[in-house]
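1. Sequence and predicted structure below; questions after.
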Amino acid sequence: MIGLRNEALDLPVRDALPALRSALEGSGGAVLCAPPGTGKTTLVPLALAGLLDASQEARRVVVAEPRRIAARAAARRMAWLLGEQVGDSVGYTVRGERVVGPRARVEVVTTGVLLQRLQRDQELSGVDVVILDECHERHLDADTVAAFLVDVRAALRPELRLVAASATTDAEGWARILGDAPVVEARGTAHPVDVVWAPPPRAVRPPHGMRVDPALLSHVASVVRRALAERDGDVLCFLPGVGEIARVAGQLTGLGDVEVLQVHGRAPAAVQDAVLAGSERRRVVLATSVAESSLTVPGVRVVVDSGLAREPRVDHARGLSALTTVRASQASGRQRAGRAGREAPGAVYRCWAEAEDGRLPRFPAPEIKVADLAAFALQTACWGDPDAAGLALLDPPPGGAMAAAREVLAAVGAVDAGTGRATERGTRMSRVGLHPRLARALLDAAPRVGARRAAEAVALLSEEPPREYGDDLAGAWRTARSGRDAYGARWRTEARRLASSVSGSSGGGEGSDEYVAGLVAALAFPERVARSVGGGTYLMAGGTRAEVQQGSALSGARWLAVAVADRPVGAGHARVLLAGHVDEDAARDAAAPLHSEGDEVAWSGGDLVARHVERLGAVELAVRPLKTPAPGLVREALLTGLREEGTGLLKWSRDAREVRERLAFLHRHLGAPWPDVAEDALHARVDEWLEPELSRSARRADLARIDAGQALGRLLPWAGGEAGRMDELAPERLEVPSGSRIRIDYSDPEQPVLAVKLQEMFGLAETPRIADGRVPLLVHLLSPAGRPAAVTADLASFWQSGYRAVRADLRGRYPKHPWPEDPATAPPTRHTNARLKGR
């Protein structure tokens, strides 16, 4: 044993090491399923590197973690187990920070760092084993790294060993991805954890976007106080984000000697170290999901779980992407609860009802299914597989999201629009370690304003500044420069890194902070350059409207470049959270691919509007009336009007309406070749029945002069001769026994109506039928005054039973009209008794 502390000897994963080594020697890959606290993150890398036993072969092991805090913590823990300093046998590399000495055999990196390394050196020279830790979280970088590593093994390095490690994962899926690799399970010795269901006393609003109901956060704070009173040990409370952590922390004042700590990806390194080091004081640790995996927080005996998490989402229609609050999965719930049983028996207080638990998703949504895929698409293009069709992925990327990503990449010159292959510029962008939008902004702004200033502005966008910095990007920049807070320190480190990546760029660094900040934001988000439309509202080039907050330093600006926006619950427009001032020239320059100029004819306000328009996306830059628009444009606009307002725009006389109703009846009961004359069907066949009238129209008034009935005649089945039978099959009028010709009402195509005075139907035994005898008319028998006396579709039955009641009711009121006892044999008439006698 090589200077190993005794704590490592008791880690349960030791029992699984022989099986793991055997799997790697055999197939070269393995899936390691090990519960929290078993040592999979800390002991397994040391074992595979040969650092536990001098007789073992020395290997170089790279461990990929999803987060920087986890990478640092894992390296420190392993170094501690060896009795060494970080950087000796074990080091780490995260973005902007590398602590790896010349003798290091284990290097812990973030998946993003490993992804960059693979693009520079596909063979991963000198690396013998790669461990993908916490692969159950399904981060996009981790899925991409796994797919690339499978490619490397297949084509370049068959001897490279791969391990997918997690406590809760789709073991079979990962085994398939790694080439039907064996699944190695380590038994845990986790202590029992009691589950306490602690739902809010009253219903709370579900999360929406980034918003969490304050009532739920107040409840979580009360549950923390309850847990402190009911249980011993430190309390670890899971919340979705930094804002919620701050709010709950503010409600936990007055806890006496209990220390409240906040842990998240933006927390200062000193705070992170203090949490992981333990304390003699009792503590409440408020944490995001960074504390779910890879980190053991000493002293924790109780977990309070809010049941919420943050996941990325993208709205391609609005061009806005951001994190959103969701219900945490069952797998996350198990991971969180496991934190309470790492060192001793514990308890988890779940802030939801037990009945809800079974309805939660089993696993977190794979990021590839829900996130912006621009960075992923650039990585795959640089890898040589633009469509990601040949990559070993647990879930394929959605086609629509990939198409949107390729559009973004083509617009910034990162890929060839035809082939999707990465350009030289795209390769350079991929190596900056930024989202392609921000890489574009950095590369294009540096020659204009200087590498340092461009890098500083881009660094503000790579990690959104705290809300207290304000919504003005230039103002936030000045605050970051002068601030000594944790964000300012991270911002300066990132700015230096970015500046070094474009150090060869020229540029005098001219221009105010406002100009540089606005230019960078516009270059990164060209579809979000926005012009004021009054009242604090702006229209983005992408078509979304956004409002600046009242009293904002951005108010009154003619143009803005919006970097961050969201849409509050119930709001009609987006809300600007971070933006820079920009002038029209800079907006035109940054969004040049969105610039267009041409004739437009639209249906607007109930009529045609013809204009020559210069646009920047949805923003109209210049407009003038168009006197002679192209006929094709006019026709399309008229069709739009007909679709929006219906064929009621045409001239519909009574005869025209009746023709349409008769055709609808025939189509309903006889089908083809009789045409469908519903609105959608008429629009689909507009070329057949509304030409040439439509081609001669140029405004709404012209449509109103078109005889719709005459136009509909073109749809009749003339070719087969059926059109000549229309009056026979669906007659306009029907001659009744009295000799009158009564108009048939076809407004209900299911069963047309014949409304006729009762006396005129005497002697008719059977109900009249139409459509080749298929459809009986619904006969409305009227009184002498023309009011409905009876309704029947079976005259014979009416004469036998219904007529007596009608006769008894009406003969007293209409004594001048005939009311024979036997209507079936009585002569039909339109006249009174007196006229009948006179005749």
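-> The structure has been received and is ready for your questions.
2. switch to C-alpha atoms for all contacts and neighbour counts from now on
-> OK.
3. for stretch 587-604, how far is the first residue from the last?
-> 28 Å (CA to CA, to the nearest Å).
4. want to compare, so here's the second one:
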Amino acid sequence: MIRQDALDALPVRAALPGLADALEGHGTAVLVAPPGTGKTTLVPLVLAGLVGGGPARRVVVAEPRRIAARAASRRMAWLLGERSGESVGHTVRGERVVGRRTRVEVVTTGVLLQRLQRDQELAGVDVVVLDECHERHLDADTAAAFLLDVRQTLRPELRLVAASATTDAEGWAALLGGAPVVEAQGVSYPVEVVWAPPARPVRPPHGMRVDPALLAHVASVVRRALAERPGDVLCFLPGVGEIARVAGTLGALEGVDVLQVHGRAPAAVQDAVLAPGGRRRVVLATSVAESSLTVPGVRAVVDAGLAREPRVDHARGLSALATVRASRAAARQRAGRAGREAPGAVYRCWAEAEDARLPGFPAPEIKVADLTAFALQAAVWGDPGATGLALLDPPPGGAMAAAREVLTAIGAVDRAGRATGRGTLLARLGLHPRLGRALLDAVASGAGSPGTAAEVVALLSEEPPREYGDDLGSALRAARRGGDAYGARWRTETRRLRSAAGEDGPAAGAAGTAGDGPATGAGGPAGGLPAARRHGPAGGGTTAGVRGATGGGSAAGARGATGSGSAAGADGPAGIVAALAFPERVARKDGGSYLMASGTRAELSEGSALRGAPWIAVAVADRPVGRGHARVLLGAAIDEGVARRTASALLTEGEEVRWAGGDVVARRVERLGAIELAAHPLRDPDRALVRRALLEGLRKEGFGLLRGAEAAAGLRQRLAFLHRHLGAPWPDVRDEALHARVDEWLEPELSRARRRADLARIDAAQALGRLLPWSTGEAARLDELAPERITVPSGSRVRIDYGDPDRPVLAVKLQEMFGLQHSPEVAGVPVLVHLLSPAGRPAAVTADLASFWRDGYKGVRAELRGRYPKHPWPEDPAGAEPTRYTKARLGR
């Protein structure tokens, strides 16, 4: 029996006529409706003709999360007085609840993408509703682009609704070809904002880390909200770990149930949250409760102000979720949950002054996430570069290039980026392409049966709880025997993957429940695509030898592999699968850490079960605050044979000639990426490589490696002075300029050199002389324009210091300059004269001797003649006789 009273109470009803007109006239619409108005429940029922008496249609509603898809399906079925699976059903990964009479099906965006790749026409579907568009999940953006492509090329009658609580309505309207925007007004009550920052500063989030002091503060604010406000309390936290920690801090609250809501929560807990109970509740939730779920009874919201977003560290080859400050848009969404049923309050755990510095909106996933799965989706769709897809934000070029490199290496796309037959198979699996590659190649690599490989891949497709430990083999055993919610989901996914990897081939089991969430791949044949996207498969098979972030698709053993080829012990399959999925993360123990094939170092935590393993395959890692090394969160022990086979595309062997330890080192080296496997000395290395190594040594250690470098330094300074003041044809002799012209001045000696000792035989000054302007005749004027020494009035020949090319320096005893009226010049530049005392210490500095004799000399004379009475100190130095001697010698 239809619950008409509940349907009539939904505020979105007032916007339904406008929505119907928009779809009738334009075929697309943007529906903006606050949470709780009924956009997710009433609108699909009306569009399907299940309520309101409209024509019967089949409607697909796409939700970003499994928990939201299930909840929406059950809510709509309840409104119709039915059970889920009758007129309304749902399909998520590993669960399909639909019947022959189903007219509204709620799916995840990942499942929708799978269907679009298998059947671009979406035969039998009349309307698609993309819900929660404001969250900008990558799968939702991709699905919207594909659907618009289908409408333009195959099915212009397919109706499309982009629905959201708060979104960029104008942007989505433009994307949908000028679609009308329909707004529904929600019923909301005043929400008081209570600023509740921690009393003491807390450390900002970094990676997945959240300061425990902040979580303790959040727990105290929850207690405060319980004491100050009636009803239930909804607390927003970034992830499962933080929810568990705050729940533990709260402990047992008298008369209050503490519920933990997230994607991994058991169905019973999810159901309990969505139904009001007799006792007060504290609901600790991730962002799933911002708009996807409506929690009844909430009068107070506690907002920790944090969110999780995907991030890729291309430099270290790591991708993971990162904790960030929640956007102002998310904060508004969260606050609104307190005013759904009555006046409420939101307790924000940050200072009011910080609010203006928060980002306006969450970052679109396409801008920050790993794009490997997206790139495969686009390639199978027929648009490898995604240049023809209607997207609110284009994918970053660097991230797409990195994704194509991975896909090429595993044989999913050809060199032009087009999907291969193997790529289509990978896409059908509903997994990230890396995990799909591991599932396809695991058996041939020695990982045991397809069932065992499926178990490990299922474990990697949803990271296991931290209490399972960091050893993938131990985590697998824990999942096998575990009776927790994770174990139940793992077993469901394992069954799906066993079917996909079984005797029927990887296409089996892909239908219907192939995958959901941002890690899904794409599937479907290349034929039958919209005309604008149609490209046939470029061929099956794999591609090996690709220089990149992953190993080749082939599971064949590599030449020269050592070991038996199977990891030791019962955990061998886990290591093989992890290494196949992340070949650039196979790592060998190197001192106190592990060196991964990617070149990144990784460390194990204290007490890790993997400590001591010579080789490991790193499945999950992050980078702790303040550390350059990665930290292994999940990995498995392997041996060298497994590392060689699974990462065979990273195997290289060749001559390496480089400058190391102060000399040329020439070896034949076998490497697995950055890991050196074996090395043997080279007796007759390639001369070009040796020359390059010698130049590397000169860059690192300087031209002091050449003979007579000290004398040559004086020549370089003189030439630098002339180049500075006269320019061409006098050469630039800075280090970078000399390296750029090395062929002109250091040959042929450099080509004959083989080691450091040979460099020490090259006369540096003679070599530099080749750069002098001999052809113009100017070289002969070197000593005239920049003499090494000049004769001073006493007759001494004193060296000029050209260390500062702007102003040469002449350091000479003061008495030797008597009688000289003007400062000496070289190349027209006055020399800076350092006048020294009889003991050789600086007494005065001047560039104008005449001025010094007139004004400065008196003070110097008064200070020094008593200290040096044996030396002449005439009253008129400008007219006195210069001398190198004391008064006694002058008298003789």
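-> Sure thing, it's come through. From a predicted model like this one, the values you see are computed outputs, not experimental measurements.
5. Need the TM-score from the superposition.
-> The TM-score (TM-score structural alignment, normalised by the length of the first structure) is 0.94; 831 aligned residues with a CA RMSD of 2.4 Å.
6. Which residue comes closest to the aligned partner of Arg334 of the second structure in the first structure once chain neighbours are left out?
-> Using TM-score structural alignment, the equivalent of Arg334 of the second structure in the first structure is Arg336. Counting by CA to CA, 6 or more residues apart in numbering, Arg336 of the first structure lies nearest to Glu292, which is 5.4 Å off, once chain neighbours are set aside.
7. Arg334 is in contact with the one you found, correct?
-> No - using CA atoms under 8 Å, Glu292 of the first structure is not in contact with Arg334, being 9.3 Å away.
8. Neighbour count: these two, which is higher?
-> Ranked by neighbour count (other CA atoms under 10 Å), Glu292 of the first structure and Arg334 place Glu292 first, with 22 against 16.
9. Make sure His168 of the first structure is actually in contact with Ala331.
-> Just to correct that, residue 168 of the first structure is Thr rather than His. Yes - with contact defined as CA under 8 Å, Thr168 of the first structure reaches Ala331; the gap is 6.3 Å.
10. For Tyr331 of the first structure, which non-adjacent residue is closest in space?
-> Careful, residue 331 of the first structure is Ala and not Tyr. Phe363 (5.3 Å).
11. any idea how far Thr168 of the first structure is from the one you found?
-> Distance from Phe363 of the first structure to Thr168 of the first structure, by CA to CA: 9 Å.
12. got any residues that touch both of these two?
-> Ala331 (CA atoms under 8 Å, 6 or more residues apart in numbering).
13. Go ahead and confirm the residue nearest to Ala331 of the first structure touches Gln335.
-> No - with contact defined as CA under 8 Å, Phe363 of the first structure does not reach Gln335; the gap is 11.1 Å.
14. Tell me which residues touch Ser566 of the second structure, please.
-> Contacts of Ser566 of the second structure (CA under 8 Å, 6+ apart): Gly446, Ala447, Gly572, Ile576, Ile638, Asp639, Gly641, Val642.
15. Might you report the residue contacts of whichever residue in the first structure pairs up with the fourth one?
-> So the one you mean is Ile576 of the second structure. Using TM-score structural alignment as the criterion, the counterpart of Ile576 of the second structure in the first structure is Leu519. Residues counted as contacts of Leu519 of the first structure (CA under 8 Å, 6+ apart) are Ala445, Ala561, Gly580, Val582, Ala586, Ala587, Ala590.
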